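In: from the sequence below, what's the structure:
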Amino acid sequence: MKRGHDLTGLMKFATRPEWADDLHDALDDHLGTALTQFDIDSDELPDIIGEHWAMTLWGCAFEDLATRVFEPDGRNLVDEYLKRRGWNEGGPNKIYMRALRTSVMSVYEVSAIEPGVGFLARDLIRGGEPVQVRERTASKTLGPWDRIGARIIPVSGHMILAGGLLSFTAEATNSLLEALRLGQGKRGPHAKLAIGDDQLRDLSPLISMVWLFDILPKALEPTTIPTLHNADGEEVIFHRVRFPLARGTTQALIGERLDTVPALQRETSHFWNWLGAKPVPDKKGTGQMAWGVSMADGTPVLGNLELKGRALILAVTSAERAERGIALVDQALGGLVATPLTEIETIEQAMAARQEGRTTSEPAPDIPVEVATPLVHGMLDRQYRALLDEPVPMLDDKTPRQCARSKAGRDRLATWLKHLENLSGRQADTNDPMATYDFTWIWQELGIEDLRR
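Out: This next block holds a predicted model:
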């Protein structure tokens, strides 16, 4: 007897001759329009969007089939399966199947995440208060204010996720909500939808369709990476310069020499920040955040020096800084170090190395998190505080403080802040300073903390 939430038997039952056409129809409802639009065969889809997402879409169509009732006799896949094969299923499994049979798919906004435990999910289509979802796996990878297309079903006193879960971008979510509003004759971007469970159950294929129309153009077009520049306007190309220590030279002696250089600030026994001149504040402002790291007082960090074994490592983000850094080290240390060896890595190479899980060509030293966190958080505090008084395109070129004066403006502010939090939280390492930055003060500063739900 099968236990848990194993749907293997139900899936196999759906491929029987009496259900095969209905399963095919469900798959066509979820995938057919997008496949036709982009001229893709169904067997090509896994290679384009990945095996995981292709199987997830199959699961969305299958779960939709499990909810469908076919007239004139009211035939339903789950009812028929439990009637004929229920003896082979455990009690919890049958409870789960019956809950799935009456479920609806919607798009939810995720918050209050407890990794390995669960999260709150707010229905963006039907509205209402967020519900607590018990979920161990997805809660470890979801970020604050992520949007998911999913079925949340009650099982044994808890709300849990069904199997088909689609990760929605903000753009795809807005496209779906706009389409639903237009379908009800509502043109306002914040108009409340009036969609009940029965109607939403029929809209399940639309959710998959919108998701596919969002992801396929990105998957089919070659990825282009824009040219990035550091705070000095120099193209970002990571340079890692290794200075071997000369024979007889100790780390202690190197440290003493480096401590005499005004531009270097020691952070740990083996780590120094290379500091630049503090910039003059730009009163005009651009409404954009500069790429770079700075100290708590706004002094820019040009690079880092770290003693590792019998070598001194200089890590910077441009060829120009590498040249200046080598000159600085030569002047400070002279014959204490040998001829340096430079490793260069582009943005594309760094991204490829991270995707492949390689660590042999990392462009920067392993900066202790206790050192990086206050630096990054301090930089973000200053930049976000300045941004509160600058026009923001996402806020119709109004400043956040201006938007906080009206109800409509506060709603836009909440959407904007959720967008910022979501971007900041999307880090592979949950201990990354960007991921641990706390946006609470901004909500409180603008007086909209009640909308952070």
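In: for the rest of this, base every contact and every neighbour count on C-alpha atoms.
Out: OK.
In: any idea how far Gly425 is from the closest residue to Ala296 other than its chain neighbours?
Out: Here the nearest residue to Ala296 in space, its sequence neighbours aside, is Gly378; by CA to CA, 6 or more residues apart in numbering that works out to 5.1 Å. Going from Gly378 to Gly425 by CA to CA, to the nearest Å gives 17 Å.
In: let's see this one next, to set against the first:
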Amino acid sequence: MNQRKQQKDINKAIFNLIKYGEQAPWSERQVQFFSEMLMESANEVDVTVDEFGQVLEDNGCMDMAFAYLFELFATAYWDNEDFCMIEDYIKRRGWREAPRAKRYLQALAKSEVKLLEITDVNSGHWVEVRPVGSISKALRVYECAGSENLKRWDCIAARVISLDDKYLFSGGLLPFSPYQAQEVPALLEHACQSDIDILKEVRADDTKCQWSDEDIEEMAKIEANKQLPDILFSFWACQIYLSIIKPMPMLLNNDGHQLHWSKIKFPIDKSDIEEVERRLHAASQLDFNSTSKEWVWLDCDKNNIDNKGATVLGHLSITSKYLVATVNSIERAEEIRDFLKTLLNELIGTPLSVYKNSEHMMDNYSPKGLPSMQPVEAPEVIKASLDQYYRNILDEPIPMLNNLTPRESSKNKDQHATLIQWLKYLENSTAAVPHMSHYDFKWIWEELGLECID
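Out: I've put the predicted structure just below:
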């Protein structure tokens, strides 16, 4: 039997299962379950459940929510029953399904939701996944449609089903960014602490209760882990809702200036380049990076021993015709003009300026200041630009790395976990930008002396 026919049988079985859920007693239970799940999420953002659901519906997110919630509902055990809806359906109507589709339903009934990290992708064929925070060997999951939208280091709440010696995803899948996934342990810890408080109240009210603190902590941990699928849905739904209704924030740099990407080109004569370079090298606020062949403009003296946490105000580079200054605000553009006019005087001509505000940059989305690429640029041009951009970043303080540079963090083993998480975020963000998705980050891992995670 070919793969298309097998998938058609599974889709038919899921359709029949959904229709079965519209019958008593499952229909009433399903309404209650969906209402409670959406209500919990709506309460988190302080809106009515109708308003919350409408926002998800209007923005094309309700189908994803339904697929995930329906699987939660169909695999849940109600009251004192020892069967879930899927098992009830198989018992009563399983005879009507193709053998492989029936095995799929049986595996789905026993499956569990896990928060997974994508470690590799073969678009249109398979993805490899492992639990977030784990270093275990990844599972290869054969997924044709979904794999086209997944990137390395994406995170997903999903069920992995073993069927006929292959792993498959079920239909209910929720996407998370690497940063969002890092928040889940704190959410679980909060749920665990709430359960501990409740169990301690029960112990205080029942004089016959012999639970120790260790017993309570263990029970609370087990209960919190059972709540993981619900927690993941609520977190995902709230993040989606807030991203839709939240207005665009005003983005500011460290000086409180509104972000405007600014590139200023000062004409220079070829015969003056050597003198321009000499003066730039001598300037106390300009630190030359021999790897990227550019000067980093700092907010303090480069020779000052306390400048470890110095703010990078901009970058300077020289072409055959121009001295190019790149900064992130109009105010800094004015400041660098005055600075260079004083430093270089007659060696530079009248500058040409280009500005892009944060809204324009978001329209041409490029995460965390990645260099913007036009579709007409050749792959080798894009690669060269990214190579230069990332080489610069390796020597710049990063807030996520406690204001250390990536190179400094690589020399401190205690910083390696945070550094690896930052690299995952960097790689994942770049893959989201058109024309940059195939950029190979292996050299960065190697340059920082870290094992490249496969």
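In: on that earlier part again, higher neighbour count, Gly378 and Gly425 of structure 1?
Out: Gly425 (23 against 18; other CA atoms under 10 Å).
In: so who does Ala121 of structure 1 touch?
Out: Tyr108, Glu109, Val110, Ser111, Pro130, Val131, Gln132, Val133 (CA atoms under 8 Å, 6 or more residues apart in numbering).
In: can you pull out the helices in the stretch 251-400 of structure 1?
Out: Assigned by DSSP state H, counting those that start in this stretch, the stretch 251-400 of structure 1 shows helices spanning 251-258, 319-333, 347-355, 369-387, 400-403.
In: ok, Ser123 of structure 2 to Glu148 of structure 2 distance?
Out: From Ser123 of structure 2 across to Glu148 of structure 2, the span is 5 Å (CA to CA).
In: got the contact list for stretch 218-238 of structure 1?
Out: Residues contacting stretch 218-238 of structure 1 (CA under 8 Å, 6+ apart): 48-49, 290-292, 315-320, 344-348, 363-364.
In: which of the residues you listed are buried, as a ChimeraX select command?
Out: Buried residues among the contacts of stretch 218-238 of structure 1 (16 or more other CA atoms under 10 Å), as a ChimeraX selection:
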select :48,49,315,316,317,318,319,344,345,346,347,363,364
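In: in strands, which of the contacts of stretch 218-238 of structure 1 fall?
Out: If you go by DSSP state E, the contacts of stretch 218-238 of structure 1 have Ala315, Val316, Ile344, Glu345 in strands.
In: need the counterpart of the second one in structure 2.
Out: Put plainly, it is Val316 of structure 1. Matched to structure 2 by TM-score structural alignment, Val316 of structure 1 sits unpaired.
In: what sits against the closest residue in space to Val316 of structure 1 that isn't next to it in sequence?
Out: Distance criterion CA to CA, 6+ apart; nearest residue to Val316 of structure 1, sequence neighbours excluded, is Gly303 at 4.6 Å. Counting by CA under 8 Å, 6+ apart, Gly303 of structure 1 touches Asn273, Trp274, Leu275, Leu314, Ala315, Val316, Thr317, Arg321.
In: now do 7 Å
Out: Shown in contact with Gly303 of structure 1 (CA atoms under 7 Å, 6 or more residues apart in numbering): Asn273, Trp274, Ala315, Val316.
In: hang on, isn't the first one packed against Thr299?
Out: If I follow you right, that is Asn273 of structure 1. No: under the criterion of CA atoms under 7 Å, Asn273 of structure 1 makes no contact with Thr299, lying 10.7 Å away.
In: more neighbours, the two?
Out: The residue with more neighbours, out of Asn273 of structure 1 and Thr299, is Asn273; 21 against 15, by other CA under 10 Å.
In: sorry, back to before: got CSV for the helices of the stretch 251-400 of structure 1, with distance to Leu216 of structure 1 too?
Out: Listed next are these as CSV, based on distance: least, CA to CA, whole Å:
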stretch, distance to Leu216 of structure 1
helix 251-258, 53
helix 319-333, 37
helix 347-355, 20
helix 369-387, 34
helix 400-403, 34
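In: most tightly packed of those helices?
Out: helix 400-403 (a mean of 20; mean count of other CA atoms under 10 Å).
In: not counting the next helix or strand after that one itself, show me its contacts.
Out: Helices and strands here follow DSSP states H and E; after helix 400-403 of structure 1, the next one along the chain is helix 407-425. Identification of contacts with helix 407-425 of structure 1 by CA under 7 Å, 6+ apart yields 143-146, 394-395, 400, 403-404, 434-435, 448, 451-452.
In: closest to Arg385 of structure 1 among these?
Out: Relative to Arg385 of structure 1, the closest of the contacts of helix 407-425 of structure 1 is Pro400; by CA to CA it sits at 10.2 Å.
In: counterpart of that closest one in structure 2?
Out: Per TM-score structural alignment, Pro400 of structure 1 is aligned with Pro406.
In: OK, contacts around its match?
Out: Contacts of Pro406 of structure 2 by CA under 7 Å, 6+ apart are Leu394, Asp395, Leu419.
In: run through the strands of structure 1 in chain order.
Out: Using DSSP E, the strands of structure 1 run over residues 106-114, 118-123, 131-134, 147-150, 152-155, 158-161, 166-168, 238-244, 264-268, 271-275, 301-308, 311-316, 341-345.
In: any idea which of those gets closest to Leu35 of structure 1?
Out: With CA to CA as the criterion, Leu35 of structure 1 lies closest to strand 166-168 of the strands of structure 1, at 17.5 Å.
In: which residue numbers in structure 2 go with that closest one?
Out: The aligned range for strand 166-168 of structure 1 is 174-176, by TM-score structural alignment.
In: equivalent analysis for stretch 241-248 of structure 1, please.
Out: By TM-score structural alignment, stretch 241-248 of structure 1 lines up with nothing in structure 2.
In: give me the residue at the spatial middle of structure 2.
Out: By CA atoms, centre = their mean, structure 2 has its centre lying nearest to Ser177, at 1.9 Å.
In: am I right that it is in contact with Cys155?
Out: Yes: with contact defined as CA under 7 Å, Ser177 of structure 2 reaches Cys155; the gap is 5.9 Å.
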